[in-house]
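Colleague: sequence? don't have it. structure:
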């Protein structure tokens, strides 16, 4: 038996990925991104969310 780094729920696991390309200006993006993350974290079994964005404006948010 292999030791795990953390105690996780039984399989299966799923990932939801959101990959936007930002344009000039906010255009309500920050508020919507925050609301989306809050909703994801409220889902039963959600393990967390991670986001990253490059200098070119392309980003990805994964919720597990």
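Modeller: Received, thanks. Quantities reported herein were computed from a predicted structural model and do not represent experimental measurements.
Colleague: for the rest of this, base every contact and every neighbour count on C-alpha atoms.
Modeller: Will do.
Colleague: who touches the helix or strand encompassing residue 32?
Modeller: Assigned by DSSP states H and E, residue 32 falls within helix 29-41. Here helix 29-41 makes contact (Cα atoms under 8 Å, 6 or more residues apart in numbering) with 46-49, 63.
Colleague: ok, 10 Å please
Modeller: By Cα atoms under 10 Å, 6 or more residues apart in numbering, the residues outside helix 29-41 that reach it are 16, 18, 20, 22-23, 46-51, 61-64.
Colleague: what about residue 53, neighbour count?
Modeller: 14 (other Cα atoms under 10 Å).
Colleague: for residue 36, that is, sorry about that
Modeller: 13.
Colleague: what ranges do the strands span in this structure?
Modeller: Per DSSP state E, the chain carries strands over the ranges 16-18, 49-53, 59-63.
Colleague: structure B:
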């Protein structure tokens, strides 16, 4: 994901996923690509932004129309598979935070 997401006017929701990766790929990149494609096709998905630094710390923020849409994504069978692999294989530590976006702004040059 190389562009900033363009969600609608608030309110909407943001899921912030912060992680530190383990060493090696172990199928991570393939699953990450699959999750992006799958996520973009979920009802209520509004966009996402993601980055990872050289120390392996990553932050992905996905934007959603409703808490129900977030819950549906959380419980999607293939996403559940990815979550389990993340716990067992890909992440040393991770955190998920769900926030309601009440206001936003965009500055561009």
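Modeller: Perfect, I can see it now. If you're wondering where the values come from, they're calculated on a predicted model, not measured in any experiment.
Colleague: can you redo the strands of the first structure as TSV with distance to residue 34 of the first structure?
Modeller: Listed next are the strands of the first structure as TSV, based on distance: least, Cα to Cα, whole Å:
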stretch	distance to residue 34 of the first structure
strand 16-18	13
strand 49-53	11
strand 59-63	11
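Colleague: go through these and pick out the most buried.
Modeller: Across the strands of the first structure, averaging neighbours per residue (mean count of other Cα atoms under 10 Å) puts strand 59-63 on top, at a mean of 16.
Colleague: what about that strand, how far off from the second structure?
Modeller: Compared with the second structure after the fit, strand 59-63 of the first structure shows a mean deviation of 0.9 Å (mean Cα distance after the TM-score superposition for the first structure).
Colleague: kindly calculate the angle that that strand makes with helix 29-41.
Modeller: On the basis of axes from the mean of the first three to the mean of the last three Cα atoms, to 10 degrees, strand 59-63 of the first structure is oriented at 20 degrees to helix 29-41.
Colleague: now do strand 59-63 of the first structure: which elements does it pack against?
Modeller: Taking 3 or more Cα pairs under 10 Å, 6 or more residues apart in numbering; DSSP states H and E as contact, the helices and strands that strand 59-63 of the first structure lies on are strand 16-18, helix 29-41, strand 49-53.
Colleague: could you dump the ones you listed to TSV with distance to residue 7 of the first structure?
Modeller: What follows is these, written out as TSV (distance: least, Cα to Cα, whole Å):
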stretch	distance to residue 7 of the first structure
strand 16-18	21
helix 29-41	18
strand 49-53	17
